[in-house]
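Chemist: Mind looking at a prediction? Sequence and model below.
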Amino acid sequence: MKAVIHYGVSGINGISIQNVKKDKPKPGNVQVRIKAAGLNHRDLFLMKERKEDLDKPVIPGSDGAGIVEAVGDGVQHIQVGDEVIINPTLNWMHASNVPENLEILGIPTDGTFAESAIIPAENVEKKPSFLSWEEAGVLPLAALTAFRALFTRGQVRKGEHVLIPGIGGGVATYALTMAKAIGAKVTVTSRSEEKLKHALEMGADNAIYSNSDWNKSLKGELVDLIIDSIGPAVFPKFLSVLRPGGRIVQFGRTTGDQVEISLSLFFRNQFSFLATSMGSKEEFKDMLHFIEEHRIRPVIDQVYPLDKAVQAFKRMEEGNQFGNICLKI
């Protein structure tokens, strides 16, 4: 079968398209004929930071959807021919029981950027029928991350004001649509006028430039919840626009790992700083129910064939996309 392979060199330069052996599913697993898969910044980070075992070829990719083509022994609830969507979080069943070591499909294990992938049976769910293959293929990781960030960790409520810095990525666009679906007010930021315009078309209430004075842009209005993946480049602005008792939910580090916080300002205003990453099987099922109830469709930036995976990753690395980048397989 044809697959995206990473080995030999760190980063995008280690990507090639090769024919690899197609294995059979072991007990408890299913084999899915992948119809579409989504790119994530996690893929870029892992390929860039991969230093050890570079001589071992691995198939990246966490997102995907497709048709079950074989089932391993002991699998009862899934049949050949089922249309499924893949939950990329491994061995995490319940939202409250965060695993000590979070495991995600794709690097160091083989992932979804291939014509076929072997997945634990507990990690596939019925594909929402109203979604196209491309929409279902890009949904899982980013939508699950946004859902947990907003609802499990952020506890967002109707009427609250949510700030989403750096609109354009998959998680940010899901967070915008999900927050609006429950009646929250949403402000987004970006350096791109085009992305700000697109966000307003999607329903954002305010769209402000990342390098502006946020207090002036918001006319002094404070926010209740900030959902952020950028980090140091914008973090210093957060505490000046966050309402006393407000929450920050952090799920990424696009501009670095280290931030400085004024502890006196932080505890005097009784802010909450919360972390999140991915989500559980329980939350994945709740997320699917939520997007079906509200008919939320992923925003797809561009669709590339499998053999154009390098070009797809270059677009993500350049940060030009608005929404999800898809590989059609």
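Modeler: Structure's in. What do you need? Because the structure is predicted, anything quoted here is derived from the model rather than measured.

Chemist: only C-alpha atoms for contact and neighbour calcs from this point on.
Modeler: Fine.

Chemist: residue ranges of the helices in the stretch 201-329 of the chain, please?
Modeler: 214-217, 235-241, 263-268, 281-294, 309-318 (DSSP state H, counting those that start in this stretch).

Chemist: And here is the other one:
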Amino acid sequence: MVSVILSENATTQTKYKYGLELKENPVGEFSADKSQALVKVQAAALNHRDVWILKGMYPGIKVGSVLGSDAVGYVIKKSDHNDDTIHIGQRVLLNPGSGWVSDERGPEQTFGILGLLPWAGTLTEEPVWMDMEELVACPTHLSNAEAAALPLAGLTAYRALFTKGLVKKDEHVLITGIGGGVALCALQFAVAAGAHVYVTSSSATKIEKAIALGAKGGVNYKDDDFIRELKKLLGKNLLSAVIDGAGGPLYGVYPKVMRTGGIIVNYGQTASVKGVTYSMSHVLKNIDIRGSTMGSRTEFKEMVKFVEENKIKPVVSRVWDGLNAKALDEAIATMSNSEQFGKLVIQISDPSTSPKL
């Protein structure tokens, strides 16, 4: 059994500052004083975070880490602690974060994310030890690929949209960069909550696909008349929230289409490392800019419940069968080129081998 390990001596074709090795990484034993479960990963999804790590553009990089933050799997062993919420044979989602229990402002302890040491990674054929409190029963309406696509993107979107953006029914919301996992989850969640959603993309095809998922319309953020086209879509309405993962210069024009007291939630700044504009136009309209990164264990559980109640299925762009070099190279190239609409998933174990519950 192999794991995908961050290395300076790549054995795959994916080579940036760091590369990937596929090799054995035997699982350790659990700590007897902890409530832990051993999970066999069925499917795992990639994130842009994995590419940033490969490029050396992410904090806390440690060679030898097993990559991967998203996964669905089933419990094959658990410690003796009494915990009736998790049982052997159960299909579960792994909370991608650790050290953040419930504080809405931020983590109470040192916050870590699966996929970098000392935390486990999910791109592995080896079983993974997880604290049982970080496991949540997987909604039964999700396939393994859809389930693997949910954890990190779903958690990030849920917190950005509801905890930070305070989005409610009938409000008007702009979601930027549609096509990425977080943006698509935010679109699906906002539509399920009854909000009116608009999107941005440089791809007309992606905008059309977003409309098919419930968006009211979309605009090309590269067009010179971007804000004028957005105003046309909105009519007499104004945005209550902007959910954004790009940053960049558009922040300077958002007040033109936002209500007084509107909220811009930023969960990433891929467009520019120079930050964003916050001017007197924002101040005079009482517009908040709020940073948001993933979320707490409480928000993770709330998100999964929301997905289950609304029978939401995360958008999966492509699935590869088997954890191998070809699948990894193709998946990372697809993500690096922003070719996907939805999540990129690797099916690690044959679904027919999973326990029948």
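Modeler: Right, received. Where do you want to start? Keep in mind that this is a model prediction, so the values were computed, not measured.

Chemist: just to revisit the earlier point, can you say which of the helices of the stretch 201-329 of the first structure is nearest to residue 140 of the first structure?
Modeler: helix 281-294 (7.9 Å; CA to CA).

Chemist: what residue lies at the spatial centre of the second structure?
Modeler: residue 153 (1.6 Å; CA atoms, centre = their mean).

Chemist: and residue 259 of the second structure, how far is that from residue 211 of the second structure?
Modeler: Residue 259 of the second structure is 23 Å from residue 211 of the second structure, where distance means CA to CA, to the nearest Å.

Chemist: Please disregard the earlier target; I meant residue 261 of the second structure.
Modeler: From residue 261 of the second structure across to residue 211 of the second structure, the span is 27 Å (CA to CA).

Chemist: And for residue 166 of the second structure?
Modeler: On the measure of CA to CA, residue 166 of the second structure and residue 211 of the second structure end up 23 Å apart.

Chemist: Over to residue 303 of the second structure?
Modeler: From residue 303 of the second structure to residue 211 of the second structure the distance is 23 Å (CA to CA).

Chemist: Equivalent analysis for residue 144 of the second structure, please.
Modeler: 25 Å.

Chemist: So for the two, which sits in the more crowded spot?
Modeler: More crowded of residue 144 of the second structure and residue 211, by other CA atoms under 10 Å: residue 144, with 24 against 17.

Chemist: Just to confirm, what residue in the first structure is aligned with that one?
Modeler: Using TM-score structural alignment, the partner of residue 144 of the second structure in the first structure is residue 133.

Chemist: so that match touches residue 66, yeah?
Modeler: Yes: when contacts are counted by CA atoms under 8 Å, residue 133 of the first structure is listed as touching residue 66 (7.4 Å).

Chemist: Tell me which residues of stretch 49-57 of the second structure come out buried.
Modeler: 50, 51, 52, 53, 54 (16 or more other CA atoms under 10 Å).

Chemist: can you check stretch 63-82 of the first structure too?
Modeler: Here stretch 63-82 of the first structure shows 63, 64, 65, 66, 67, 68, 69, 70, 71, 72, 78 as buried, counting by 16+ other CA under 10 Å.

Chemist: element containing the last one, please.
Modeler: When secondary structure is defined by DSSP states H and E, residue 78 of the first structure falls outside every helix and strand.

Chemist: How about residue 188 of the first structure?
Modeler: strand 185-190.

Chemist: Show where that strand falls in the second structure, residue numbers please.
Modeler: Against the second structure, strand 185-190 of the first structure falls on residues 196-201 (TM-score structural alignment).

Chemist: any idea how far the matching stretch is from the chain center?
Modeler: In terms of CA atoms, centre = their mean, to the nearest Å, the centre of stretch 196-201 of the second structure is found 18 Å from the chain centre.

Chemist: do the same with stretch 55-62 of the first structure
Modeler: Distance, centroid of stretch 55-62 of the first structure to centroid of chain: 19 Å (CA atoms, centre = their mean).

Chemist: I'd like the distance from residue 270 of the second structure to residue 93 of the second structure, if you could.
Modeler: Residue 270 of the second structure is 28 Å from residue 93 of the second structure, by CA to CA.

Chemist: out of these two, which sits in the more crowded spot?
Modeler: Each of residue 270 of the second structure and residue 93 has its neighbours counted (other CA under 10 Å); residue 93 has more, 27 against 11.

Chemist: The more buried one contacts residue 73, doesn't it?
Modeler: Yes: using CA under 8 Å, residue 93 of the second structure is in contact with residue 73, at 6.7 Å.

Chemist: Settle this for me: residue 251 of the first structure is touching residue 275, isn't it.
Modeler: Yes: the criterion here is CA under 8 Å, and residue 251 of the first structure meets it with residue 275 at 6.1 Å.

Chemist: ok, these two, which is more surrounded?
Modeler: residue 251 (20 against 15).

Chemist: that older thread, looking at the buried residues of stretch 49-57 of the second structure, which is nearest residue 113 of the second structure?
Modeler: residue 50 (11.5 Å).
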